[in-house]
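return a 3D structure for these sequence lines:
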Amino acid sequence: MYNHILVALDLGKETDTVLNKAVALQQVSSCKLSMIHIIEPISYAYGGDIPMDLGEVQQQLEDRSTNKLEELKNSRQLTNTDCSVLVGRPESEIHHFAEENNVDLIVVGSHGRHGLQLLLGSTANGVLHGAKCDVLAVRVHQ
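You can find the predicted model right below:
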């Protein structure tokens, strides 16, 4: 049985598949569920090459993601559940959140690409190899 499950969501088309698995586990364990979404800083993508302040755009992304997580939570009438949007590298932020919040299971989506190196996908693979708790990689289709 788990006490605290963390589900990391990309808020794409696979979100429902991954969230449904985490919610089912939460209900069996009667535990806390944390839903998170990680946004990589816009400056990572552009390397500071754009001569403008991207802070407002970044804030809009965070606000939209927060609203989407709350909609998911409310539409499923989830109790004992919190939502967080974090900014940074996905693997690092997931590990940090899990350690800081005593998470004992991390649920992530995995595309199951072919080949040993691509087995879990880069984010799921990074989460698995650095986690100090159990990790469930939910198979999702592209």
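
okay, CA-based contacts and neighbour counts for the rest of this
Will do.

all the strands of the protein, residue numbers only.
Along the chain, counting by DSSP state E, strands occupy 4-8, 32-39, 81-87, 105-110, 134-139.

turn those into a markdown table, including distance to residue 25 and mean neighbour count.
A markdown table is the format used below for the strands of the chain (distance: least, CA to CA, whole Å; neighbours: other CA atoms under 10 Å):
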| stretch | distance to residue 25 | mean neighbour count |
| --- | --- | --- |
| strand 4-8 | 8 | 26 |
| strand 32-39 | 9 | 21 |
| strand 81-87 | 13 | 18 |
| strand 105-110 | 10 | 25 |
| strand 134-139 | 11 | 18 |
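
to compare with the earlier structure, here is another sequence to fold:
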Amino acid sequence: MSYHHILVAVDLTKDSHKILERAVAIAERNDQAKISIMHTLEPLGFAYGGDIPMDLTSIQDQLDEHAKKRLAEIAAPHIAEADQHVVVGMPDTEIHRFAEEHGVDLIVVGSHGRHGFALLLGSTSTGVLHGAQCDVLAVRVGKKGEKSDE
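Here you go, the predicted model:
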């Protein structure tokens, strides 16, 4: 099978480069398949249950700008600015939506290879895998015994 559009979903940690490198290698083997990269920010109101009696818009905007800057650092020089996306929402839902709307045929995500309760409670990579309408590659990240940034 050949891929035409690869979506790389990253959490902006140091492991994001490793995930992108894997996607770039796959794109090169698939006639320079298009690569899009995205990061999803959870809305602050959702994260705090809407119990904060203040306008979080400016803080959310600052988080958005920081995420865009960090994503550009990770994406350079492989991915054009037009193919870099920071969205607000739940990660697995937004990744699925983007993939369906943009004809993505491979999603590449990082996975820390958790077991037991971490799997039962779920993770972004597990959520992406179970709802995707296309292939998903989970790239193992983090060294053995190293604590995750997630």
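
quick revisit: turn the strands of the first structure into a markdown table, columns for distance to residue 69 of the first structure.
A markdown table is the format used below for the strands of the first structure (distance: least, CA to CA, whole Å):
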| stretch | distance to residue 69 of the first structure |
| --- | --- |
| strand 4-8 | 11 |
| strand 32-39 | 7 |
| strand 81-87 | 6 |
| strand 105-110 | 15 |
| strand 134-139 | 19 |
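
which one of those strands lies closest to residue 23 of the first structure?
Between residue 23 of the first structure and the strands of the first structure, the shortest gap by CA to CA is with strand 32-39, which sits at 7.8 Å.

just the helices in the second structure please.
16-29, 44-47, 57-75, 91-101, 117-121, 124-131 (DSSP state H).

out of those helices, which is closest to residue 84 of the second structure?
Of these, nearest to residue 84 of the second structure by CA to CA is helix 57-75, at 7.1 Å.

the closest one: how far from the chain's middle?
14 Å (CA atoms, centre = their mean, to the nearest Å).

matching residues in the first structure for it?
The aligned range for helix 57-75 of the second structure in the first structure is 55-73, by TM-score structural alignment.

mean shift of that stretch relative to the second structure?
With mean CA distance after the TM-score superposition for the first structure, stretch 55-73 of the first structure departs from the second structure by a mean of 1.1 Å once superposed.

contact partners of that stretch?
Applying CA atoms under 8 Å, 6 or more residues apart in numbering, the contact partners of stretch 55-73 of the first structure are 11, 35, 36, 37, 39, 41, 42, 81, 83, 84, 85.

mind putting those in TSV, distance to residue 61 of the first structure included?
Listed next are these as TSV, based on distance: CA to CA, whole Å:
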residue	distance to residue 61 of the first structure
11	12
35	17
36	14
37	11
39	8
41	10
42	10
81	22
83	15
84	13
85	10
